[in-house]
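# For reference, the sequence and a predicted model appear below.
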Amino acid sequence: MPRLALLSTSDKTGLLELARALVEQYDFELISSGGTAKALIAAGLPVTKVSDYTGSPEILGGRVKTLHPKIHGGILARRDQPQDLADLQANNIRPIDLVVVNLYPFEQTVAAPGASLTDAIEQIDIGGPTLIRASAKNHAHVTILCDATQYESYLTELSTNAGQTSPEFRAACAYRAFSRTLAYDRAISAYLGEAFELQDSFALVGQVAQTLRYGENPHQSATWYQTEAAGWSTADLLQGKELSYNNLVDLEAARRLIAEFAQDTPTAAILKHTNPCGVAQGSSLVDAYRKAFAADATSAFGGIVALNRPIDASVAEALTETFLECIVAPGCEPEAQAILAKKSKVRVLILPELQQGPAQTVKVIAGGFLLQASDEQSTDLQAGVANWRVVTQQAPTSAQLSDLEFAWKVCKHVKSNAIVVARDGVTLGVGAGQMNRVGSAKIALEQAGERAQGAVLASDGFFPFDDTVRNATAAGISAFVQPGGSLRDGDSIKAADELGVTMLLTDVRHFLH
């Protein structure tokens, strides 16, 4: 008797080719339901409708069709158990050897603009996950295909194994099947949790995008998982070696920083170990890059460069003048790509949607993880700077306010304690990750040197004492921006007034640990 295959798919990609091969090459009989049966019949393929096979009609508008003992008995029967085989015979049930199922497009539905709760609920598949789980459970005897990308490898498996599948192949398919239902249920849970304002649990599910050579250090294993078809998994690697763990961590830090700057003003950022060493705006992209590089040329060597505009030929020439690990931009002109090819080892990535980042961040701790909303507090003039408070007698000039905004945006992406010194849209000194704010300020001011004359200073946290204000003013700083919130804010404000400099409080803190 021919083997039996059950086909029930929402996504019909590759379905007809698979079905034709099953019938014409491997002597399968097909049973199918709903739209899948219609598609097979329209293609001239022999198929038995599930309702005809089970003797039970589809009901509730198609909500119930495959939930029947003749279907699940045929899937779950263990072929090496005499009692199971006897039950099949007694109930006129044929064993099902292959199940091809993919699920209602819940994720795509809720991602679409304007999708309602009703729309989402109707795209929660019930029969599909049940078929997938039953088939995966009984993978010792049944093959489950839950994605069109598996069809070719399945047919290859049949052609090289005399029309059969190996236990290893079925096990791999079962693993992928359970991974798919896990991701599906996670998407539904997350959507309904947000819709019903319930956050009792959180699940993180990803698919392997790449097995990395190693992690932060050679003795650490690492894997890159993607949770959705967005972000870095959609980036186009134009050239260079495959990405490493550290590359990806640095690139994400660079993306977050450059996302602060709209494309109307050319901006370049150079980072090392997730900290910016040079950020600048300019009249052109090459002007911005050269200013960013000059801000700290020593640290820029071997750095990660992020640009907020497509790479043109001029900036491409400048980028090839020194060793860089990675370059990321929203685009790359053909002439620029040819120039960059001279440095074939430099990784060049194109990520058109640089501004689109995760809504939440996750950090693993022993026995669990921490989940928080991303730090997306706006720092632009409309929603950010307009709400800052001038707390000194001396108000900022328009040029100082522009520099303070620029420095504040950069400071947000520097490891705490963070201090940024800037002028004319260029960072002059960056103090990162010190155990006290005075230490960070000292590093930033020493790096700025004489360039600090007339510059501004941004701090990601409040000044607990007035020492930073006095030291920075002595170095030439003319204006400060900081969150405020210290019990001794008054001391810092008083010192600023005594020294004739400007201070603004944001009432928003940007710690980055």
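Cool, got the structure.

# Please count neighbours and contacts with C-alpha atoms only from this point.
Will do.

# Helices of the stretch 151-300 of the chain, start to end?
With DSSP state H, counting those that start in this stretch, the ranges of helices along the stretch 151-300 of the chain come out as 151-160, 167-195, 245-258, 285-295, 297-300.

# which stretch among those comes nearest L504?
When the helices of the stretch 151-300 of the chain are ranked by distance to L504, counting by C-alpha to C-alpha, first place goes to helix 245-258 at 22.1 Å.

# Just the buried positions in that closest one, please.
For helix 245-258, burial by neighbour count (16 or more other C-alpha atoms under 10 Å) applies to Y245, N247, D250, L251, E252, A253, A254, R255, R256, L257, I258.

# Pick the most buried one from the helices of the stretch 151-300 of the chain.
For the helices of the stretch 151-300 of the chain, the stretch with the most neighbours on average is helix 285-295, a mean of 24; neighbours defined as mean count of other C-alpha atoms under 10 Å.

# Can you give the contact residues for it?
If you take C-alpha atoms under 8 Å, 6 or more residues apart in numbering as the criterion, helix 285-295 is touched by 266-270, 277-282, 300, 307, 309, 311-312, 314-315, 318, 426-429.

# Buried subset of those, written for PyMOL?
Those of the contacts of helix 285-295 that meet the burial criterion (16+ other C-alpha under 10 Å) are gathered into one PyMOL selection, given here:
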select buried, resi 266+267+268+269+270+277+278+279+280+281+282+300+307+309+311+312+315+318+426+427+428+429
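
# From I75, how far out is the residue located most distally from the centre of the chain?
Note on the chain: the largest separation between a C-alpha and the mean C-alpha position, by C-alpha atoms, centre = their mean, falls on A90 (52.3 Å). When distances are taken as C-alpha to C-alpha, to the nearest Å, A90 and I75 turn out to be 16 Å apart.

# what about stretch 90-99, start to end distance?
The first residue of stretch 90-99 is 23 Å away from its last residue (C-alpha to C-alpha).

# State the distance from R176 to T473.
Separation of R176 from T473 (C-alpha to C-alpha) stands at 61 Å.

# next up, a second structure to put side by side with the first:
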Amino acid sequence: MTDIKKQYRTVMDDRFPPEVSLTVGDVVLKYKKRVWRLDDDGVLVEKGLRYGENPGQEAALYELVDGALALGEIELIGPGRGLVSALDEGQMVQAGKHPGKTNLTDVDGALHILRYLTERPAVAIMKHNNPSGVALADDIATAYHRAFMADLIAAFGGAAVLNRPVDKTAAEMMAELYLEVVAAPDYEEGALDILARRKNLRILRMPGIARLDQWRDSRFLDIKCLIDGGMILQTSSFNPIISAADLLPAQCLHDGKLHEPKRQPSAAELADVVFGWAVEQGVSSNSVIYVKDGCTVGIGAGQQDRVGVARIAVDKAYAKYANRLCWQSHGLKLDELALLVARGEKPAELLAEIEARTKADRAGLPGSAMISDAFFPFRDGVDVGLAQGVSCVAHPGGAMRDWESIEACNQADPPAAMVFTGQRAFKH
């Protein structure tokens, strides 16, 4: 029988050249392939990426080493500013094994979020290029715990990226879970010994994370390749919302009447909007997320319709909340408890209690901010959040029916606030 597991362990040869050049107009951008000499099952192997998105897909990682491109007034990031593409063996404190494409793109996706959250300890746990949980706190261990508890199911096998040095408390929590990658600017004494219990965990020390604010305004050349071999070039997205002062009032003129929210957002709600808009930079579109007190509550990503993704984010919030209650009360995931109940090994009342409390608490959604990466074309998406007690809604604005969404907030009991970001945050 074919060893199916072997395909995930095998380091693929790749035939990509050691150097690549891209000519854009009269500018030549030069890239160098990144390779590492790492121990792989007891053998030192010099290789770049283990494989691409799937075993069987050859892949290579390239770092920009020469050439600077400017498009009008936009100067794109140049050489010498490497983060993920500049990883060397010294930064791979524990390689575990050669990384695959998604390991590194998950780290990169987290950095795309965290570069907007540098003022406080923050953690983003990524899974398949979407965040499962993102959180702020006064210390890095609490930030990790909050991000993990936001979705303890999806965090399994994910990449945890922290914007402060890992302390022993955070390391202990991470060592209890199967993670693929941990990346941080540094590790306090004793933390690495704890993390090293997980032999296949890739532990990355990336000093540049401590200076992520330097990448906040940086833009890069984004290349989308097409099935016919063609490509689309674009400048990368940019988040202009630095503080609540950058948000816009929600207003819409319809039939000669100016529609505005009855209630203005509180300082805490505005802080959640700024946080949520940073998280949205790393969520696949269409997306709607719910955040509260600097932590994600429900993340809906990559759907075809906005009202649908608003509902999915609510459903996920309920599922994650129930799992959190089960984990905290019984040290089990909800499905594990359900299996024990089905076998008659645990009383059914335990499940009923979790379900009742989740329903009573409405999954922690009351008082949360609802963030949409594009405007709501109809009020139905907004109504989904309002039905769960959302107290503030934020979206780019600009829809023909913005007035309906504003009135939906005004008709809520109690009325909800609304603000515009003035910018769409699509990520495909």
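Cool, the structure landed. As the structure is a computational prediction, the values presented were derived from the model and not from experiment.

# Superposed, what's their TM-score?
The TM-score (TM-score structural alignment, normalised by the length of the second structure) is 0.71; 319 aligned residues with a C-alpha RMSD of 2.0 Å.

# what range in the second structure does the helix or strand where T109 of the first structure lies sit on?
Under the criterion of DSSP states H and E, T109 of the first structure resides in helix 106-111. Alignment of helix 106-111 of the first structure against the second structure: no match, by TM-score structural alignment.

# on contacts alone, who are the packing partners of that helix?
helix 117-122, helix 167-195 (3 or more C-alpha pairs under 8 Å, 6 or more residues apart in numbering; DSSP states H and E).

# And these: which comes nearest L6 of the first structure?
The closest approach between L6 of the first structure and any of these, judged by C-alpha to C-alpha, belongs to helix 167-195 at 15.4 Å.

# now whatever residue of the first structure lines up with G398 of the second structure: how far from K241 of the first structure?
When the first structure is aligned by TM-score structural alignment, the residue opposite G398 of the second structure is G485. In this view, G485 of the first structure and K241 of the first structure are 47 Å apart by C-alpha to C-alpha.

# higher neighbour count, the two?
Each of G485 of the first structure and K241 had its neighbours counted (other C-alpha atoms under 10 Å), and the higher figure belongs to G485 (16 against 13).

# Excluding chain neighbours, what is closest to that one?
Using C-alpha to C-alpha, 6 or more residues apart in numbering and skipping the chain neighbours, the partner closest in space to G485 of the first structure is F462 (6.2 Å).

# counterpart of the one you found in the second structure?
If you follow F462 of the first structure across to the second structure using TM-score structural alignment, you land on F375.

# Just to check, its match is in contact with G398?
Yes: taking contacts as C-alpha atoms under 8 Å, F375 of the second structure lies within contact range of G398: 6.6 Å.

# My impression was that L354 of the first structure belongs to a strand - is that right?
No: when DSSP: H, G, I helix; E, B strand; the rest coil is applied, L354 of the first structure is found to be coil, with no strand at that position.

# ok so, going back, tabulate the helices and strands packed on helix 106-111 of the first structure (CSV), appending distance to G357 of the first structure.
Listed next are those as CSV, based on distance: least, C-alpha to C-alpha, whole Å:
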stretch, distance to G357 of the first structure
helix 117-122, 24
helix 167-195, 18
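
# of these, which approaches H413 of the first structure most closely?
Where those are weighed against each other on C-alpha to C-alpha, the nearest is helix 167-195, at 28.2 Å.

# Helix 151-160 and that closest one, what's the angle between them?
An angle of 160 degrees separates the directions of helix 167-195 of the first structure and helix 151-160 when computed by axes from the mean of the first three to the mean of the last three C-alpha atoms, to 10 degrees.

# what's the spacing between helix 167-195 of the first structure and its chain's center?
Its chain's average C-alpha position is 19 Å from that of helix 167-195 of the first structure, according to C-alpha atoms, centre = their mean, to the nearest Å.

# What of stretch 127-135 of the second structure?
Counting by C-alpha atoms, centre = their mean, stretch 127-135 of the second structure comes out at 4 Å from the chain centroid.

# what's that stretch aligned against in the first structure?
Alignment of stretch 127-135 of the second structure against the first structure: residues 272-280, by TM-score structural alignment.

# can you list contacts of the matching stretch?
Applying C-alpha under 8 Å, 6+ apart, the external contacts of stretch 272-280 of the first structure come out as 249-251, 253-254, 267-271, 288-289, 291-296, 299-300, 302-304, 410, 413-415, 425-430, 432.

# Among the contacts of helix 285-295 of the first structure, which lie within strands?
Under the assignment DSSP state E, the contacts of helix 285-295 of the first structure contribute 267-270, 277-281, 307, 426-429 to strands.

# Reformat those as a markdown table; add distance to D467 of the first structure.
Formatted as a markdown table, the entries for those read as follows, by distance: C-alpha to C-alpha, whole Å:
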| residue | distance to D467 of the first structure |
| --- | --- |
| T267 | 33 |
| A268 | 32 |
| A269 | 30 |
| I270 | 30 |
| C277 | 25 |
| G278 | 26 |
| V279 | 27 |
| A280 | 28 |
| Q281 | 30 |
| L307 | 36 |
| V426 | 25 |
| T427 | 22 |
| L428 | 20 |
| G429 | 18 |
